[in-house]
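A.B. asks: need a structure here:
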Amino acid sequence: MTSVLPEPQPTDRLESEAEFPRHPFDRWDDDKLREECGVYGVIGVADAAQFVALGLHALQHRGQEAGGIVTHNFGTGFHSARRFGYVRDNFTSTRLMETLPGGLAIGHVRYSTAGSKGRTEIRDVQPFFGEFSMGGAAIAHNGNITNAEALRRELIDRGSIFQSSSDSECIIHLMARSLQRDIPERMKDALRRVEGAFSVVAMTRTKLIGVRDPLGVRPLVLGRLGDAWILSSETCALDIVGAQFVREIEPGEMVVISADSGVKSYHPFEPRPPRFCIFEHVYFSRPDSIQSGRSVYETRRQIGVELAREAPVDADLVCPVPDSGTPAAIGFSHESGIPYGMGIIRNQYMGRTFIEPTEQIRNMGVRLKLNVNRALISGKRVILVDDSVVRGTTSRKIKEMILDAGAAEVHFRIASPPTAWPCFYGVDTPQREKLLAATMTEEEMREHLAVNSLKFISLDGLYRAVGEAGGRNPDRPQYCDACFSGEYPVEPADMIQRGFKLKTAAE
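C.D. replies: Sure thing, here's the model as predicted:
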């Protein structure tokens, strides 16, 4: 193996929490499942960091807690910046962007799932960087490693020193211990040890690398802009820079992209039937993205159509819970013939208005972000269409607001099956006992929410909406739907070690 002089470590001289405090991201909305992150990478443009910042802005819905960018410049080496808060509040600064030169860059937006809970340190913000004998490499990871605790114990016992609480750092340490001669081969070695779900975007001095786990649980797409290549969690982040969508990275595929050789494809894992996360279609992905060859918007509209067929109700108005319930409400209205109306209006600027709210303001809860259109609601029998019910806290508050505005009846229609099981593949899910559907029947949930009716789309109905005409194949499910079915395609080893009980035959 040829040794080279180590390149400069990423420049983190501005990354103090005192100088860059946390952004108060949606702290009032505690009743939604949270995606943990989005990843983005660019090779072959003059100012790659500018393109990555735009891509991360388009992926902001996948993580609002923090973001980071790493670049490489042949004259000055690697550079990085990591910040708490929104992309628009950090990576639009000329002063900051001038510290990120180079034609190769990757980036990450984060909402924490594994590692530090409740308080993320700057050291947990990705991309992570490692210096190897053949040069440096940075890595950004979307997903969750279900055997991370076991890997971390093993690596620490062998002398590894961890700098963060993130499960993603295990990949860097596994790469460091590989005996392979180049970084892509070391990454293959490392990822073969990893269990769970991952879409990885990484970079060396000359290469952009993308990898998807063997089941393809988390998304990753390839785009092109002239001679430049782009990797992204979603197609909407290709659109923002004017790039052409080329294709999805296949489950279990690794692509290695260089300016000289273009895209080379490898398949380092044993092939398995794919199990893409079905909740990407329901909630996580932006409606203007394409996932699994389907328009996310059209899928959500079709979910509303299926809901109207499965759970009709006599009412005067179909109203979405903004913004994620809107396409399903449109589909429900079209199929049922009941008029659609914006009965609830979202305040898009709530997060920037109340930087440090008083306790009195905080107790206003959901009213900070949603307001009822009284003139439309008063006297009506209202169908509220939402994407999911997790704890039920927000649903109860919205119901109370609708009744306070003079609604005659309130009916909930939910565009996903009951969320009864936690996700261990990269979604921030409460403990199972805190999930309403884990402890109550549908009728008990209706009584708990105190609404006139409550109906969820069936699992088969959801599968039909995403294009599976025959519904769900119980012997070989086409998607990962563990949060609804309790059937985990990858055994959550760490959680089982902690005492988590898998679904029994009786359940």
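A.B. asks: going forward, measure contacts between C-alpha atoms and count neighbours the same way
C.D. replies: Fine.
A.B. asks: Would you tell me which strand is longest in this structure?
C.D. replies: Using DSSP state E, we find that the single longest strand of the chain is strand 135-145.
A.B. asks: Quick check: what element follows it along the chain?
C.D. replies: helix 148-157 (DSSP states H and E).
A.B. asks: So which bits of that following helix are buried?
C.D. replies: For helix 148-157, the neighbour count (16 or more other Cα atoms under 10 Å) marks Ala148, Glu149, Leu151, Arg152, Leu155 as buried.
A.B. asks: Next, the structure of the following sequence, for comparison with the previous one:
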Amino acid sequence: MSKLMPPAHPFDDDKLKEECGVFGVIGVADAANFVALGLHALQHRGQEAGGIVSHDPVEGFNSARRFGYVRDNFTSQSLMQTLPGPLAIGHVRYSTAGSKGAAIRDVQPFFGEFAMGGAAIAHNGNLTNADALRRELIERGSIFQSSSDSECIIHLMARSLQRNIPERMEDALRRVEGAFSIVAMTRTKLIGVRDPMGVRPLVLGKVGDGWVLSSETCALDIIGAQLVREIEPGEMVVISEKHGVESVRPFRPQPAKFCIFEHVYFSRPDSIIGGRSVYETRRQIGVELARETPVEADLVCPVPDSGTPAAIGFAHESGIPFGMGIIRNQYMGRTFIEPTEQIRNMGVRLKLNVNRALIEGKRVVLVDDSVVRGTTSRKIKEMILDAGAAEVHFRIASPPTAWPCFYGVDTPQREKLLAATMTEEEMRQHLSVDSLKFISLDGLYRAVGEAGGRDNNCPQHCDACFSGEYPVIPSDMIQKGFQLKAAE
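C.D. replies: Now for the predicted structure:
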């Protein structure tokens, strides 16, 4: 099975990874084809596996789940013909909760057959009380088919006494804690729901006479859909061809805590979040970074591709020329074979190459989105010095990542995060660079449009990976020994 999986690569191992992306369409012919295109646009949110469930009034529910990239699985006519109907949902996955291996049973969407008909569900996020719920459900007779936390929702729906599937979903989601943006479907309805804090994104679009739900707006663009609005925190929309979009508020209102790292790295730069261009926000992060951490240098160089907009902003604000000093190999897909230890040891060089003619003799500012373990940063620094750079200065477009995320992001254990065990100066020495500076948390908030910076009493986003302040207590992890930040 492993040959079907995108190989782990040293460059990618040092990045935080989103759990998944979700997409759904109702009211169009061959909805599964639209979903496949949407999932292709959301591939950056999960490269491990993908799945589509469709419903046709004659043929009923059909599904396909595959390992690997959307382009390699959901483009063949023979497969897509098995997914007919005007209603479909899909999911791309990078596992956080659940096993980290090739298990087709963990690939979403999940499907359940209820007394009032079937339903499928695709979940982006992570439930922080899933272990406790799972134990309770198993003790009451539930038989789980996967290791995913998302399956708890299906079992809670099955045990609900509510009269229809949307009401059962409301009932189930009141029992869960953590982050969830969900796209689900029945035989006639497309359902979208966000957790009360709106940690993970979800948007509503219109395509012809049909409707679309998506993790990001970039996936609307690929099918020619128009953005209508974001699904609001704590909102559930139930969409049918007969009644259109119906909105309910099943949860107690809470302060919004949208994941601030969506602005920094997760979302595609051509997406829109909160009415703001992600690209423009990242460029503004670079502007703030230049204001906060000036440096004398000859060249501003992004670590591609995620550091590019911030590097453009840094160069513009600082007046230091911008240059593509590192070139990314665009053909490092899953089919690349690493046949020998010598090839594997090349590490980052398989994916990135230094533009020697531009770098040689220069004082270089490298702009990257984050530092996680620091392994990739050290290798890139060595490549820059090998190319003849006079100095290397790192500027990071996020604050130090010192705490793990439990809301749908694959984060290393805290002791493996460089910023959890080292001061900024110790990190600089560890990376052996001339300077290392991060944007402040206030600066990041200003860049995303909060002019007053971060309100310490009630921050406007979830920034737990930087601050250690978790808006939802990660009860499962505490049971396993995780210690929260001590009160100051």
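A.B. asks: Overlay the chains and give the TM-score.
C.D. replies: Overlay of the two chains. TM-score (TM-score structural alignment, normalised by the length of the second structure): 0.99; 488 aligned residues with a Cα RMSD of 1.0 Å.
A.B. asks: what stretch of the second structure does the longest strand of the first structure fall on?
C.D. replies: Mapping strand 135-145 of the first structure onto the second structure (TM-score structural alignment) gives residues 117-127.
A.B. asks: same deal with stretch 263-277 of the first structure?
C.D. replies: So stretch 263-277 of the first structure sits over residues 245-259 in the second structure, by TM-score structural alignment.
A.B. asks: Give me the contacts around that stretch.
C.D. replies: Contact with stretch 245-259 of the second structure is made by 170, 174, 196-201, 233-239, 459-463, 471, as judged by Cα atoms under 8 Å, 6 or more residues apart in numbering.
A.B. asks: Work out for me the element Gly55 of the first structure sits within.
C.D. replies: Per DSSP H and E, the secondary structure element for Gly55 of the first structure is helix 48-58.
A.B. asks: average gap between that helix and the second structure?
C.D. replies: In the superposition against the second structure, helix 48-58 of the first structure averages 0.3 Å from its aligned positions (mean Cα distance after the TM-score superposition for the first structure).
A.B. asks: Does anything pack onto that helix? Which helices or strands?
C.D. replies: Contacts defined by 3 or more Cα pairs under 8 Å, 6 or more residues apart in numbering; DSSP states H and E place helix 48-58 of the first structure against strand 37-43, strand 66-73, helix 87-90, strand 104-110, helix 236-239.
A.B. asks: how about Tyr69 of the second structure, what's its match in the first structure?
C.D. replies: Checking TM-score structural alignment: Tyr69 of the second structure goes with Tyr86.
A.B. asks: Contacts only, for its match.
C.D. replies: His23, Gln60, Gln64, Glu65, Ala66, Gly67.
A.B. asks: Helix, strand or coil: sort out the corresponding residue of the second structure for Pro430 of the first structure for me.
C.D. replies: Superposed on the second structure with TM-score structural alignment, Pro430 of the first structure falls opposite Pro412. Under DSSP: H, G, I helix; E, B strand; the rest coil, Pro412 of the second structure falls in the coil class.
A.B. asks: How many residues are close by Pro412 of the second structure?
C.D. replies: 17 (other Cα atoms under 10 Å).
A.B. asks: With adjacent residues omitted, what lies nearest to it?
C.D. replies: Pro404 (6.6 Å; Cα to Cα, 6 or more residues apart in numbering).
A.B. asks: Likewise for Arg82 of the first structure?
C.D. replies: Gly68 (4.1 Å).
A.B. asks: Run a quick check on that neighbour versus Ser80, I expect a contact.
C.D. replies: Yes. Counting by Cα atoms under 8 Å, Gly68 of the first structure touches Ser80, with 7.3 Å between them.
A.B. asks: what about the two, which has more around it?
C.D. replies: Using other Cα under 10 Å, the more surrounded residue of Gly68 of the first structure and Ser80 is Ser80, with 30 against 27.
A.B. asks: and for stretch 276-285 of the second structure, what span of the first structure is it aligned with?
C.D. replies: Using TM-score structural alignment, stretch 276-285 of the second structure pairs with 294-303 in the first structure.
A.B. asks: re the thing from before, tell me which of the helices and strands packed on helix 48-58 of the first structure approaches Ile496 of the first structure most closely.
C.D. replies: Minimum separation from Ile496 of the first structure across these (Cα to Cα) falls at strand 37-43, 24.3 Å.
A.B. asks: so what corresponds to Ile43 of the first structure in the second structure?
C.D. replies: Match for Ile43 of the first structure (TM-score structural alignment): Ile26.
A.B. asks: thinking again about what came up before, distance to Arg309 of the first structure for the helices and strands packed on helix 48-58 of the first structure - can I get that in JSON lines?
C.D. replies: Output for these, formatted as JSON lines (distance: least, Cα to Cα, whole Å):
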{"stretch": "strand 37-43", "distance to Arg309 of the first structure": "34"}
{"stretch": "strand 66-73", "distance to Arg309 of the first structure": "41"}
{"stretch": "helix 87-90", "distance to Arg309 of the first structure": "41"}
{"stretch": "strand 104-110", "distance to Arg309 of the first structure": "38"}
{"stretch": "helix 236-239", "distance to Arg309 of the first structure": "31"}
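A.B. asks: Contacts made by the match of strand 135-145 of the first structure with the rest, please.
C.D. replies: Against stretch 117-127 of the second structure from outside (Cα under 8 Å, 6+ apart): 19-22, 53, 61, 89-91, 96-97, 108-113, 149-150, 154, 165, 176-187, 200, 406-409.
A.B. asks: Can you find the partner of Ala446 of the second structure in the first structure?
C.D. replies: Careful, residue 446 of the second structure is Arg; it's not Ala. In the first structure, Arg446 of the second structure lands on Arg464 (TM-score structural alignment).
A.B. asks: can I assume that match is in contact with Gly470?
C.D. replies: Yes. Counting by Cα under 8 Å, Arg464 of the first structure touches Gly470, with 6.8 Å between them.
A.B. asks: The two - which one has more neighbours?
C.D. replies: Between Arg464 of the first structure and Gly470, counted using other Cα under 10 Å, Arg464 has the larger neighbour count: 18 against 10.
A.B. asks: circling back: helix 148-157 and the longest strand of the first structure, what's the angle between them?
C.D. replies: Taking axes from the mean of the first three to the mean of the last three Cα atoms, to 10 degrees, one finds strand 135-145 of the first structure and helix 148-157 inclined to each other by 140 degrees.
A.B. asks: Superpose on the second structure and give me the mean offset of strand 135-145 of the first structure.
C.D. replies: Mean for strand 135-145 of the first structure is 0.2 Å (mean Cα distance after the TM-score superposition for the first structure).
A.B. asks: How far off centre is that strand?
C.D. replies: Put simply, strand 135-145 of the first structure sits 15 Å off its chain's centre (Cα atoms, centre = their mean, to the nearest Å).
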